[in-house]
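1. return a 3D structure for these sequence lines:
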Amino acid sequence: MPAPGELTFVAPRGAKKPPRHLADLTPAERREAVAALGEKPFRANQVSRHYFARYADDPASWTDIPAAAREKLAAGLLPDLMSVVRHVSCDNDSTRKTLWRLFDGTLVESVLMRYPDRVTMCISSQAGCGMNCPFCATGQAGLDRNLSTAEIVHQIVAAMRDLRDGVFGGPGTAASSDGTDVSGGRTRLSNIVFMGMGEPLANYNRVAAAIRRLTDTEPDGLGISQRGITVSTVGLVPAMRRFADEGFKCRLAVSLHAPDDELRNTLVPVNTRWKVREVLDAAWEYAEKSGRRISIEYALIKDINDQAWRADLLGRLLKGHRVHVNLIPLNPTPGSKWTASRPEDEKAFVAALEAHGVPVTVRDTRGQEIDGACGQLAATER
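-> Okay, here's the model as predicted:
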């Protein structure tokens, strides 16, 4: 059941439900599903190991399982959920955007970014977005549907397979125990950010389940540290408070974009329901319960939200809290009347926050050339 006041999504009449997948199920539910297929329950552990530890969804490679059982288990637990329409790369092939076609024809995108010391993946939790932020291409397209838990998880499983096999960003050499290859790059996924298409907390149950699949130890899940996962939100306050009670150690990123309600009502329309101070109070509750500092995401828009007085107000709201500000030079989107701030205004904004003792970073705008940067994902086949 949704928390009081939480936004809910109603699937269009006639919409098909994604088929049940191993990643949708808890370990106990997997054993029940395997038993219902007429196989020994311990086979669930074997299939989980192939999928979560070996990234192997082709039953032909499951040599520890009798051949007669492989196809039955694959059909019952690993249906085809999504396929790659195309990959496009930039930044000397260190940034790759993937367009996925889901089982019902819906399109979503994810972005994989390789740095010298880490590999980060930006994943989608919804097809489209219902938050309607006017500077975001995804928000302007509207919401199609929520992704299932397995559709979220499979984006990461596929990326981890490509990293291991050298399909993206490297020669595919054998990785050492810390995930580095002989050239000094990373061959393992180290950070996951729920900052792709959609508002993660508007698809609460499936996102929470996906986090557990990502972080459960092998073979129950992928064994990724919760501290390497960031979940973003525009400020769905009841869902934020519910998230604080989950016991997660993920980082919470709040897409604020304005420190005053008057402007934020326009830039982030959900602010008409939950005001800036309510959103920040819920964020501080999460910081207290999780022990993690909050990320404040702030897209700098020329002459809209980059004034010195707004920087000062933001600093006053944040000072003394466990927080870090990510300033994001606005990325261009089709038809937008807005653009990124002037360099001198960006510099002054940073200085104003630092004057209040608030840590601040200007985000590296990876993927602009392929419409893969923050706010640019639109999932089109053009």
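2. C-alpha from now on. contacts and neighbour counts both.
-> Noted.
3. residues in contact with stretch 260-276?
-> 131-135, 234-237, 256-259, 305, 310, 313 (CA atoms under 8 Å, 6 or more residues apart in numbering).
4. what's the closest of those to residue 376?
-> When the contacts of stretch 260-276 are ranked by distance to residue 376 (CA to CA), residue 135 comes first, at 9.1 Å.
5. structure for this one too, so we can compare:
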Amino acid sequence: MPATAPITQDLMTIPRKGDPSARPNLVGLTREQLRDALIGVGTPEKQAKMRAGQVWAWLYQKGVRDFADMTNLAKDYRALLAEHFDIARPEVVTRQLSSDGTRKYLLRIAGGHEVEAVYIPEEDRGTLCISSQVGCTLTCSFCHTGTQKLVRNLTPAEIVGQILVARDDLGEWGHKADGKRLVSNIVLMGMGEPLYNFDAVRDAMQIAMDNEGLSLSRRRITLSTSGVVPEIARAGAEIGCMLAISFHATTNDVRDKLVPINKKWNIEALIQACRDYPRLSNSERITFEYVMLKGVNDTDADARRLVQLIAGIPAKINLIPFNPWPGAPYERSDWDRIEAFADIVNKAGYASPVRTPRGEDIMAACGQLKSATERARKSRAQIAAETAAG
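-> Here you go, the predicted model:
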């Protein structure tokens, strides 16, 4: 794509009859929850599993947004569903298109809050970076998202809804003749810490991986955590996706400043959790993400410590040139320094690709996401209450 100025589009949402917030959303329910919901409005129990399967396929294979389009269901049954339920997506406030083809979506969810998702097209894949929280509680000093205080957790519907929105925009419903998927990979690397919203992330990813729906391979889903050590093994057991560690430093003193959660679970505890990860193998390596910050964490000594720390762990190191944002207190490492760092890691036997910055012209690159609306920090009890009400 030729280099052009980024494009911003305001997308109109489909108007709905009545107040959709008054009706439960079927998007985001597990199969069992969907079956129970259908029984709750009068579906005979003997038919409920079949009906749930039919509705599931319409939601996640065809991407329908109207019960009237579920044509293998009787008309009166479609009317019953429309009376009691909704099929809701996050509202697309803006869609920005980068000169490199990256798309950034600003999405409005219940309560008027906003989150961002980013689609990155590549020759062999299309990766969708999705959010798990509004804002973030971790305050990592190099991350723009970390400067936005946590508002609340996203629901399963709001998490899986980001995938549906991207597929809507890309026109990816139905099977393509060449079999190529536009959204082939999901990374939980957007706004928020996924392991601080574990249950919702797990349920959303189980929907994404369901073979009769979105049908994304678990090995094409990567969850990135800054180091919530007690939940790492649980993620392997209950989600089973690929694991990425937002690492960024090789000493506790430096990591305490860059990734403050290190003060709670330090490098030693985090590395041990990685060694104990239940799905760890040569074919399912852990990715260690390492943002390159000039004069902070980019020395040859840092590179040598890094390979010593992860020795024996099937892993790759993803080197990320720092993506600047307004007021950022850091600078990107020089390219010769990044290459020297990568060379040390490579010679130690670890793949160390340098991530090409994507979508910088629309603030869509790694560490740049931040919704347009700021909210005050809330307690976990408030967040849980608002999520339940929303």
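6. what's the TM-score here?
-> Comparing the two superposed chains by TM-score structural alignment, normalised by the length of the first structure, the resulting TM-score equals 0.86, with 349 aligned residues with a CA RMSD of 2.2 Å.
7. about what we covered before: which ones among the contacts of stretch 260-276 of the first structure map onto helices?
-> Cross-referencing the contacts of stretch 260-276 of the first structure against helices under DSSP state H gives 237, 310, 313.
8. my guess is the second one meets residue 300, correct?
-> Okay, so that is residue 310 of the first structure. No. Contact criterion CA atoms under 8 Å: residue 310 of the first structure and residue 300 do not qualify, at 11.1 Å.
9. show me the contacts for the most far-flung residue of the first structure relative to its centre.
-> Relative to the C-alpha centroid of the first structure, counting by CA atoms, centre = their mean, residue 68 is the outermost residue, at 37.7 Å. Going by CA under 8 Å, 6+ apart, residue 68 of the first structure touches no other residue.
10. please enumerate the strands of the stretch 251-390 of the second structure.
-> Ranges of strands within the stretch 251-390 of the second structure are 286-292, 315-321, based on DSSP state E, counting those that start in this stretch.
11. nearest to residue 55 of the second structure, out of those?
-> Each of those was checked against residue 55 of the second structure via CA to CA, and the shortest separation belongs to strand 286-292, namely 36.0 Å.
12. check the offset of the closest one from the chain's centre.
-> Mean-position distance between strand 286-292 of the second structure and its chain equals 16 Å (CA atoms, centre = their mean, to the nearest Å).
13. what span of the first structure lines up against that strand?
-> Aligned by TM-score structural alignment, strand 286-292 of the second structure corresponds to residues 294-300 of the first structure.
14. what's the mean distance for the matching stretch versus the second structure?
-> Averaged over the aligned pairs, stretch 294-300 of the first structure sits 0.3 Å from the second structure after superposition, using mean CA distance after the TM-score superposition for the first structure.
15. for the counterpart of residue 57 of the second structure in the first structure, give its distance to residue 178 of the first structure.
-> The alignment partner of residue 57 of the second structure in the first structure, by TM-score structural alignment, is residue 49. Using CA to CA, to the nearest Å, one obtains 21 Å as the distance from residue 49 of the first structure to residue 178 of the first structure.
16. compare those two (neighbour count), which wins?
-> It is residue 49, of residue 49 of the first structure and residue 178, that has more neighbours when counted by other CA atoms under 10 Å, with 19 against 9.
17. next, that one: secondary structure please.
-> helix (DSSP: H, G, I helix; E, B strand; the rest coil).
18. wait, which of the ones in helices among the contacts of stretch 260-276 of the first structure is closest to residue 280 of the first structure?
-> Proximity of those to residue 280 of the first structure (CA to CA) peaks at residue 237, which lies at 9.0 Å.
19. so what corresponds to that closest one in the second structure?
-> For residue 237 of the first structure, the equivalent position in the second structure is taken to be residue 229, counting by TM-score structural alignment.
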